[in-house]
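[1] Pasting the sequence and the predicted coordinates here, then a few questions.
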Amino acid sequence: MRCVTRLRCGRCSVTLSSLVLSRRWKSPENSASGQHGEPNVAPGATVLPGVDLARRAVSPSQEFPATWSNDEPLPPSNPHVQWREHYSLDAEKPYYQNIKTMEVTWEIPEGFVTRFPGLYASNGYHVDARGAVSRSSSSATSAEGGVGPAVAKKSGPNALSLKKRLAAYGAGGLLWYLIIHNISLACVFICLYVFRIDLIGYACSYGFAVKHSDGVSVNDNKRPPFWKTFVICIVLNKILVPLHLLVTVTSAPCLVHRLEPIATSLFPKMRAFARSLVGRESAASTVAKG
């Protein structure tokens, strides 16, 4: 009986001591800053990483109780604690909301781990291996150099040209652009050579001052010259390059992932074939000179 009473007394004392320690830990004297799990620490004092992790795991911040990372609890200074990343379909770029102050801004917080690393890397920001974005010197000077909505639009992540947006899709995007470019060239050639469209008449109908003496008479029984028509088709197709880029960038998200394996195997073969042709020509020229 004495042993049982001693064990009970020991358990009660351990329970009381743990309760007293937890009360002391969460008391307002030990957390003068007003947040749980953050004791009174001098500004210059250093806290061991293990102690900091244990403190935040035992008593997390009540203001942001659900803010956790994959590996460990986030410190209060991390941008993920107060900022959330969203995407605007109207503006076609991400924006950020502060859940504490309800502030909404287009500028990414310093050190925020974004879901769009390629977008910010192509816009001049520095993105590390984790995806944390930091402003480089060029982007900082461009952001501070001007005032007004025009400058903000130029320095934002949406201010990407069509060529830069196409380059972000890699080899699959380049292959899809070449397909669209050649299809357009074939359509222009068929319209001019097979259907024999009167371009002079179309130019006059749209208000261009073209003299009739400068025009070439169209003979219905005779086709136009093949090579002259082909050169004209190439020139007209070069004029349509911005339209090709726009169509490629618009339709790339649906088709690039299917063309990527083909492009990664096709382009090295084409490069090796071109190098072999150049090597054969150089060898033949050296033999002829010798």
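    Cool, the structure landed.
[2] rest of the way, CA atoms for contacts and neighbours
    OK.
[3] So for the host helix or strand of residue 154, what gets flagged as buried?
    Counting by DSSP states H and E, the element that carries residue 154 is helix 149-155. Buried residues in helix 149-155, counted by 16 or more other CA atoms under 10 Å: 152, 155.
[4] Can you report how many residues neighbour residue 288?
    8 (other CA atoms under 10 Å).
[5] again with residue 236
    Residue crowding around residue 236 was assessed by other CA under 10 Å; the count is 15.
[6] Setting the sequence-adjacent residues aside, check what's closest to it.
    The spatially closest residue to residue 236, leaving aside those adjacent along the chain, is residue 188, at 7.8 Å (CA to CA, 6 or more residues apart in numbering).
[7] Correct me if wrong: the one you found contacts residue 233.
    Yes: applying CA atoms under 8 Å, one finds residue 188 in contact with residue 233, separated by 5.9 Å.
[8] neighbour count winner among the two?
    Here residue 188 and residue 233 are set side by side on neighbour count (other CA under 10 Å), and the busier one is residue 233, at 22 against 19.
[9] try this one next to it:
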Amino acid sequence: MRCVMRLRCVRSAVVLSSLLWGQRWSSTWNSTPEKYGESAAASGATVLPGVDLARRAVSPNQEFPATWSEDEPLSPSNPRVCWREHYSLDAQKPYYQNIKTMEVTWDIPEGFVTRFPRLYASNGYHVDATGAVFRSSTASEPPANGTVGTTVAKEAGVKAVPLKQRLAAYGAGGLLWYLIVHNISLACVFTCLYVFRIDLIRLARSYGFDVKCSDEVAVSESKRPPFWKTFVLSIVLNKILVPLHLLLTVTSAPLLVHRLEPIATSLFPKIKAFARSFVGRGAAAGTTAKV
């Protein structure tokens, strides 16, 4: 009798478990994709930073767009859902990549919020307060002079990006190359003033400045000018040439920065550590002297 009762209990348990599994399978199968694939952001759950970045890089959507935005989730038509903005150092202009289709283009998507608003504003695009770029009528129409206007607009757009910002994109190697160019220019200016003793009055007249004969200063041919005065004057003149130094550095950086990068990454930390130790020794010496 007990065996029969146990058999009935086992059968009822098996039937009940099969019914439960069948109900769960059917509910999962019949559920809509939106409910089953509901994002963690919509449900209010906390999303780990690594998961957030992975979803933006692999499968971007409205809650996790490819380009981060403060007002997430975005609308389905927003270009930031699938597009990302990059900057080409070789072409010196931004380009755009679609994460889903892997399409790469130089043309900015309509309504994309750019990091270079001045560049597109100078090219004739309409940029709103948030930085979204829209093609205005002047940008879409071809110029009257053919391709010349397009070339001029592109050159103006490249010039709209500051030289300091373009130099900062090269990192420590670009900074080291700028310091080399700056100091070479200082040495050349000092050599011209101290060694070759250039006649500044005659040079000023050659550039159209009205300098009278009575303003001329008698210069002794056998005596050199004062060293420190010439050095300070060289520093001042070299500071005036800083925009030219930046232009020369940015122009020649693609050829030399990759070779100077390893030297810069090892040199700058050593200089920083030496400066800190020197300042620390000076402070300690001052404290000892006061005591």
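    On my side now, so go ahead. Note that the structure is predicted; figures quoted are calculated from it, not measured.
[10] ok but residue 97 of the second structure is inside a strand, no?
    Yes: counting by DSSP: H, G, I helix; E, B strand; the rest coil, one finds residue 97 of the second structure located in a strand.
[11] what about it, how many neighbours?
    19.
[12] Also residue 174 of the second structure?
    Summarising burial for residue 174 of the second structure: neighbours were counted as other CA under 10 Å, giving 25.
[13] same check, this time on residue 138 of the first structure
    That count, for residue 138 of the first structure with other CA under 10 Å as the rule, works out to 11.
[14] tell me the strands in the stretch 101-250 of the second structure, going along the chain?
    Along the stretch 101-250 of the second structure, counting by DSSP state E, counting those that start in this stretch, strands occupy 104-105, 126-127, 133-134.
[15] What are the boundaries of the helices in the stretch 1-150 of the second structure?
    Listed in chain order, the helices of the stretch 1-150 of the second structure (DSSP state H, counting those that start in this stretch) span residues 2-30, 33-36, 40-43, 49-58, 117-122, 137-140, 147-160.
[16] what's the most buried one of those?
    Compared across the helices of the stretch 1-150 of the second structure, helix 117-122 shows the largest average neighbour count, a mean of 20 (mean count of other CA atoms under 10 Å).
[17] Can you give the distance of that one from its chain's centre?
    Here the centre of mass of C-alpha atoms in helix 117-122 of the second structure, compared against the chain's by CA atoms, centre = their mean, to the nearest Å, lies 16 Å away.
[18] what are the ranges of the helices in the first structure?
    All helices of the first structure, identified by DSSP state H, fall at 2-26, 49-58, 79-82, 117-122, 137-145, 149-155, 162-167, 170-189, 199-205, 226-239, 241-289.
[19] The last one corresponds to what range in the second structure?
    Yep, that's helix 241-289 of the first structure we're talking about. Following TM-score structural alignment, the aligned partner range for helix 241-289 of the first structure in the second structure is 242-290.
[20] mean per-residue distance, that stretch to the first structure?
    If you overlay the two and look at stretch 242-290 of the second structure, the average distance to its match in the first structure is 0.9 Å (mean CA distance after the TM-score superposition for the first structure).
[21] In TSV, list the helices of the first structure along with distance to residue 220 of the first structure.
    TSV is the format used below for the helices of the first structure (distance: least, CA to CA, whole Å):
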stretch	distance to residue 220 of the first structure
helix 2-26	95
helix 49-58	85
helix 79-82	71
helix 117-122	53
helix 137-145	59
helix 149-155	52
helix 162-167	41
helix 170-189	17
helix 199-205	14
helix 226-239	15
helix 241-289	31
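[22] These: which one's closest to residue 71 of the first structure?
    Closest approach to residue 71 of the first structure among those (CA to CA): helix 49-58, 10.9 Å.
[23] Which residues in the closest one does the neighbour count mark as buried?
    When burial is assessed from 16+ other CA under 10 Å, helix 49-58 of the first structure yields the following buried residues: 53, 55-56.
[24] ok, of those, which one's closest to residue 24 of the first structure?
    Taking CA to CA as the measure, residue 24 of the first structure lies nearest residue 55 of these, at 13.4 Å.
[25] Aligned against the second structure, show me the partner of that closest one.
    By TM-score structural alignment, residue 55 of the first structure lines up with nothing in the second structure.
[26] Please apply the same query to residue 22 of the first structure.
    Per TM-score structural alignment, residue 22 of the first structure is not aligned with anything.
[27] now residue 22 of the first structure: how far from residue 95 of the first structure?
    Residue 22 of the first structure sits at a distance of 41 Å from residue 95 of the first structure (criterion: CA to CA, to the nearest Å).
[28] More neighbours: which of the two?
    Using other CA under 10 Å, the more surrounded residue of residue 22 of the first structure and residue 95 is residue 95, with 16 against 13.
[29] Tell me which of the strands of the stretch 101-250 of the second structure lies nearest to residue 33 of the second structure.
    In this view, the strands of the stretch 101-250 of the second structure are compared for proximity to residue 33 of the second structure by CA to CA, and strand 104-105 is the closest at 30.3 Å.
[30] and for the closest one, what are the contacting residues?
    Among residues not part of strand 104-105 of the second structure, those counted as contacts by CA atoms under 8 Å, 6 or more residues apart in numbering are 95-98.
[31] rewinding a little: from the contact counts, what lies against the helix holding residue 154 of the first structure?
    Contact partners of helix 149-155 of the first structure among helices and strands, from 3 or more CA pairs under 8 Å, 6 or more residues apart in numbering; DSSP states H and E: helix 137-145.
[32] Now do the helix it packs on: everything it contacts.
    Residues lying outside helix 137-145 of the first structure but in contact with it, judged by CA under 8 Å, 6+ apart, are 124-125, 151-152, 155.
[33] Swap in 6 Å and give it another go.
    Contacting residues not belonging to helix 137-145 of the first structure are listed as residue 124 [CA atoms under 6 Å, 6 or more residues apart in numbering].
[34] In that helix, which residues are buried?
    By neighbour count on 16+ other CA under 10 Å, the buried set for helix 137-145 of the first structure is 139, 143.
[35] Check the second structure and tell me which residue is nearest its centre.
    Here the mean C-alpha position of the second structure is nearest to the C-alpha of residue 169 (CA atoms, centre = their mean), at a distance of 5.8 Å.
[36] what residue of the first structure takes the place of it?
    Using TM-score structural alignment as the criterion, the counterpart of residue 169 of the second structure in the first structure is residue 168.
[37] who's in contact with its match?
    For residue 168 of the first structure, counting by CA under 6 Å, 6+ apart, there are no contacting residues.
[38] how much space between the residue lying closest to residue 254 of the second structure once chain neighbours are set aside and residue 221 of the second structure?
    Counting by CA to CA, 6+ apart, residue 254 of the second structure lies nearest to residue 90, which is 7.5 Å off, once chain neighbours are set aside. Plainly put, residue 90 of the second structure is 50 Å away from residue 221 of the second structure if you go by CA to CA.
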